[in-house]
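1. I would like the atomic coordinates for the input below:
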Amino acid sequence: MERVNMADKKKGNNPSGSDDSFSDITDMIEQMMQRFGVGIEEFSDEPFIYGFSITQRANEDPEIREFGNIPSDYNDFEEEIDPLDGPISIDEKKPLIDVLEIDGEVYVTAEISGMSRDDISVCATDQYLEINASNKYYTYSETLEMPLKVDPNSAKATFHNGVLEVIFSVMEEVGKVDIKIN
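-> Sure, this is the predicted structure:
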């Protein structure tokens, strides 16, 4: 296989004549770096995190959740990025979250690294869980819909080594109830 000089590739002088599939990725990275208003060397101290999880339940469309510290409105590379809009601020992270339903309980596990227990606030209703965490270095925020109705008063939360776990009891469905008329 013939080696190609990166400077030649950038100038469009690819002696192999093959279509360079990485040129689009390189262009996207360069656009992003221009949009952030800084050079790549300035990001060596602070990692960029981006990922996604896919949940597929029977007879439902797949649910795709993003996490990381890159704002979600900049994850769509189909849209044109305008450098005149100013630099992007990355000040809020999305935690990696797993939700499991096991034996009448819902387990929510969230990775919230860099925080202490006192930095974290957790609130819940029967259908939603809200996680907020903030210190002088990071801010995490996520509101997620529970897969089943849960009893928020049954919640038990623990936080160890950057991992928050919240366990809820599932609310039993109360079927049709006859109401006596007085």
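
2. going forward, measure contacts and count neighbours with C-alpha atoms only.
-> Fine.

3. can you confirm Ile29 is in a helix?
-> Yes - with DSSP: H, G, I helix; E, B strand; the rest coil as the criterion, Ile29 is assigned to a helix.

4. please give the structure of this sequence too, so both can be compared:
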Amino acid sequence: MEDDWEYRRRRRYFWWDIERDIERMIEDMMREFEELFHPMRLRELEKEWEKHGIKPYVYGFRITIGPDGKPLLEEFGNVRRVKGRPMITEEREPLVDVFESGDEITVVAEIPGVEKDKIETKISEDGRTLVISASDTNRKYYKEVELPSEVDPSSAKAVYKNGVLEVKMKKTKKERKGFKISVE
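-> Sure, this is the predicted structure:
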């Protein structure tokens, strides 16, 4: 009986020691990360890059499940592939979500660091594409968003708050009729 109790006690302390060691490792990594990416350090790095003509880059991706059930990979940032090689551009491509509900389409774009009067949104003539562009002293954004259906440009309303742009548009009520083709 005593051996069983001793075994459980040692086992409990063994796991407690491992948990404590893991917590210490995580705390050390967080401390090093904070020191490395401190905002003042990042500003110094950006200034150093500018001296040498190096542009800072932003790159990311997200994976979502499309309406057909297949995964979709969407990239964002200012890194583009030109002839298979990565190139850093001045314009960043913001992360964008498109929501369709009833007779309305909502586009939400993350555009941090710009003033709202520096943001320009346009709807193409065919009503199927929303163009978002923003330019401030430090940042430039550009994105062409394909809309799931045609919209009425006069119904569009945009709100910018806390770095997030939300554009709501009403779908057009036009019904497209098919065109009959005679067979010869």
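
5. counterpart of Glu150 of structure 2 in structure 1?
-> Here Glu150 of structure 2 is matched to Lys149 in structure 1, going by TM-score structural alignment.

6. list the contacts of its match.
-> Asp126, Gln127, Val170, Met171 (CA atoms under 8 Å, 6 or more residues apart in numbering).

7. any idea what the second one aligns with in structure 2?
-> What it means is Gln127 of structure 1. Mapped onto structure 2 by TM-score structural alignment, Gln127 of structure 1 lines up with Arg128.

8. not counting sequence-adjacent ones, nearest residue to whatever residue of structure 1 lines up with Val58 of structure 2?
-> Using TM-score structural alignment, the partner of Val58 of structure 2 in structure 1 is Ile49. In this structure, Ile49 of structure 1 finds its nearest non-sequential neighbour in Gly68, 4.6 Å apart by CA to CA, 6 or more residues apart in numbering.

9. what's that neighbour aligned with over in structure 2?
-> For Gly68 of structure 1, the aligned residue in structure 2 is Gly77 (criterion: TM-score structural alignment).

10. can you classify its match by secondary structure?
-> Judged by three-state DSSP, the three-state class of Gly77 of structure 2 is strand.

11. what's Ile25 of structure 1 aligned with over in structure 2?
-> When structure 2 is aligned by TM-score structural alignment, Ile25 of structure 1 is left unaligned.

12. right, and Val166 of structure 1 touches Glu111 too?
-> No - assessed by CA atoms under 8 Å, Val166 of structure 1 is found out of contact with Glu111, at 11.7 Å.

13. next structured bit after the lengthiest strand in structure 1?
-> With secondary structure taken from DSSP state E, structure 1 has its longest strand at strand 150-160. Scanning forward in sequence from strand 150-160 of structure 1 by DSSP states H and E, the next helix or strand is strand 163-170.
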